[in-house]
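J.: Here is a sequence with its predicted model. Questions after.
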Amino acid sequence: MQTYHDKEWGVPSRDERYLFEMLTLEGAQAGLSWLTVLKKRKAYQQAFHHFDISTCARMKDVELEEILRTQTVVRHRQKIYSVRGNAAAIQRIQKEQGSFASYLWSYTQDKQIVHHWQIESDIPAKNELSECISRDLKKKGFLFVGPVIIYSFLQAIGIVNDHVWGCSLYLQE
């Protein structure tokens, strides 16, 4: 957890594959601890072709069923199938807007939002931005993109920097 916090969480990213990976992992985390999902991250990378978007969008039911039977991932049928559907939805956004990253970062005019929370308990589970993006993603056919999941996703990919005062990464971009 510390390595993830220090090396990834809150670091701005525009890498399509990484964005897809984080969206998938955040969706998988729903109802579970983040540590549980992080421990399964390598299995997710292996099962989902290192999050190659076009490959995941073409996955067949038989392959998804095999993942449910044999992989060390969160074995939740809708979460597994959502990976394929979300990959296809990302492809539609890429076609319309050039990239998934451009779509996401357009909500903040390509600027990171830095909050000035004093302690972790000040950090909200969701906000207006995550609610807005969640609604739009759902309209575009995404699954497991509720406002709480999206807020965590925005933190993970660095659109939102919620490192608290006293953290060595506070105010770093």
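T.: Perfect, I can see it now. This one's a predicted model, so the numbers in the text were calculated from it and none came from an experiment.

J.: CA atoms for contacts and neighbours, from now on please.
T.: Will do.

J.: what about the strands in this protein?
T.: 113-114, 160-161 (DSSP state E).

J.: Relative to Ser33, which of those is closest?
T.: Smallest distance to Ser33 across the strands of the chain (CA to CA): 20.2 Å, for strand 160-161.

J.: number of nearby residues for Leu23?
T.: Neighbours of Leu23 under the rule other CA atoms under 10 Å: 24.

J.: Need the nearest residue in space to it, chain neighbours excluded.
T.: Once flanking residues are discounted, Leu23 sits nearest to Phe153: 6.1 Å by CA to CA, 6 or more residues apart in numbering.

J.: For that neighbour, which residues are in contact?
T.: 22-23, 26 (CA atoms under 8 Å, 6 or more residues apart in numbering).

J.: try Ala125
T.: Contacts of Ala125 (CA under 8 Å, 6+ apart): 148, 151-152.

J.: returning to that earlier point: return the member of the contacts of Phe153 nearest to Arg75.
T.: Nearest to Arg75 among these, counting by CA to CA, is Glu26 at 14.6 Å.

J.: For Thr36, see how far away the closest one is.
T.: The gap separating Glu26 from Thr36 is 11 Å, by CA to CA, to the nearest Å.

J.: more neighbours, those two?
T.: Neighbour comparison, Glu26 and Thr36: the larger count goes to Glu26, with 24 against 13 (by other CA under 10 Å).

J.: Distance check, the more buried one against Ile150.
T.: Taken as CA to CA, the span from Glu26 to Ile150 is 8 Å.

J.: another structure for you, compare them:
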Amino acid sequence: MEKIRCGWCEKDDLYRDYHDHIWGKPVYDDETIFEFMTLESFQAGLSWYTVLSKRENFKKAFDDFDYKKIAAYDEAKVEELMKNTGIIRNRMKITATINNARRFMEVQKQFGTFSKYIWSFVNGQPIINHPKTLEDVPATSEISDALAKDLKTRGFKFMGSTVVYAHMQATGMICDHLVDCHCK
């Protein structure tokens, strides 16, 4: 019997694997949270599939998403990344990633971990929605609005409410698997 999945992931095996094993699973470690923040920020204005298909290239280009290394990137590294055809070569998004790595570490200093900070917006527990159709899944929420606003006041870039909501879905802060999906 074939597994029933959320309809958005039926494009190919890459998407199905991401849906079945990653999307919506709670993430509490700062390294993975930063990885998804970076990938989600590069998605702004593009499809998630475009970013997901380049995930391994991003991982290599951005030192395994090591935010401590990324925070120290200089203009020469930005130019190197701009020449990397394996990633999305958008100077604003690249410099935003460097900025966000620095802001990320500031939040860690204040809260102990970035995870404590970000999960506080959902009281440390995933929000489980029960959408029946893809049309029932919102692009933003009051929580993503509040988190995006707070991130902006902390100096983060490319982390608007839609990007933040997608990040919350990817890292399991919000579970939007459809009610008939095998992953719900």
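T.: The structure has been received and is ready for your questions. All values reported here derive from a predicted model rather than from experimental measurement.

J.: Superposed, what's their TM-score?
T.: Comparison of the two superposed chains (TM-score structural alignment, normalised by the length of structure 1) gives a TM-score of 0.96, and 170 aligned residues with a CA RMSD of 0.7 Å.

J.: from the strands of structure 1, which stretch is densest packed?
T.: Most buried of those by mean neighbour count (mean count of other CA atoms under 10 Å) is strand 160-161; its value is a mean of 24.

J.: Quick one: average offset of that strand versus structure 2, please.
T.: For strand 160-161 of structure 1, the mean deviation from structure 2 after alignment is 0.3 Å (mean CA distance after the TM-score superposition for structure 1).

J.: quick one: contacts of that strand?
T.: Strand 160-161 of structure 1 is contacted by residues 10-11, 112-115, 154-155, 170-171 when judged by CA under 8 Å, 6+ apart.

J.: okay, that strand sits on what stretch of structure 2?
T.: The alignment of strand 160-161 of structure 1 onto structure 2 (TM-score structural alignment) covers residues 174-175.

J.: What residue in structure 2 is paired with Ser106 of structure 1?
T.: Match for Ser106 of structure 1 (TM-score structural alignment): Ser120.

J.: Contacts only, for the corresponding residue of structure 1 for His19 of structure 2.
T.: For His19 of structure 2, the aligned residue in structure 1 is His5 (criterion: TM-score structural alignment). Residues counted as contacts of His5 of structure 1 (CA under 8 Å, 6+ apart): none.

J.: What span of structure 1 is the lengthiest helix in structure 2 aligned with?
T.: In structure 2, with assignment by DSSP state H, the single longest helix is helix 91-111. Taking TM-score structural alignment as the measure, structure 1 aligns residues 77-97 with helix 91-111 of structure 2.

J.: how far is that stretch from where the chain is centred?
T.: 12 Å (CA atoms, centre = their mean, to the nearest Å).

J.: Compare it with structure 2 and give me the mean distance after superposition.
T.: When structure 2 is overlaid, stretch 77-97 of structure 1 sits 0.5 Å from its aligned residues on average, using mean CA distance after the TM-score superposition for structure 1.

J.: Only the buried residues of that stretch, if you could.
T.: 79-94 (16 or more other CA atoms under 10 Å).

J.: go on, stretch 135-144 of structure 2?
T.: Neighbour counts over stretch 135-144 of structure 2 (16+ other CA under 10 Å) mark 140, 144 as buried.

J.: Show the end-to-end separation of it, please.
T.: Span of stretch 135-144 of structure 2 from end to end, CA to CA: 18 Å.

J.: what are the ranges of the helices in structure 1?
T.: 2-7, 16-29, 34-39, 41-47, 53-57, 61-70, 77-97, 100-106, 128-139, 147-156.

J.: and the angle for the last one with helix 128-139?
T.: Orientation check (axes from the mean of the first three to the mean of the last three CA atoms, to 10 degrees): helix 147-156 of structure 1 against helix 128-139 gives 110 degrees.

J.: quick one on the thing from earlier: can you tell me how far the residue nearest to Leu23 of structure 1 is from Pro12 of structure 1?
T.: For Phe153 of structure 1, the distance to Pro12 of structure 1 - CA to CA - is 11 Å.

J.: sorry, back to before: adding distance to Asn127 of structure 1, write the strands of structure 1 out as CSV.
T.: Listed next are these as CSV, based on distance: least, CA to CA, whole Å:
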stretch, distance to Asn127 of structure 1
strand 113-114, 12
strand 160-161, 11
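
J.: Looking at these, spot the one closest to Asp136 of structure 1.
T.: With CA to CA as the yardstick, what comes closest out of those is strand 160-161 (18.0 Å).
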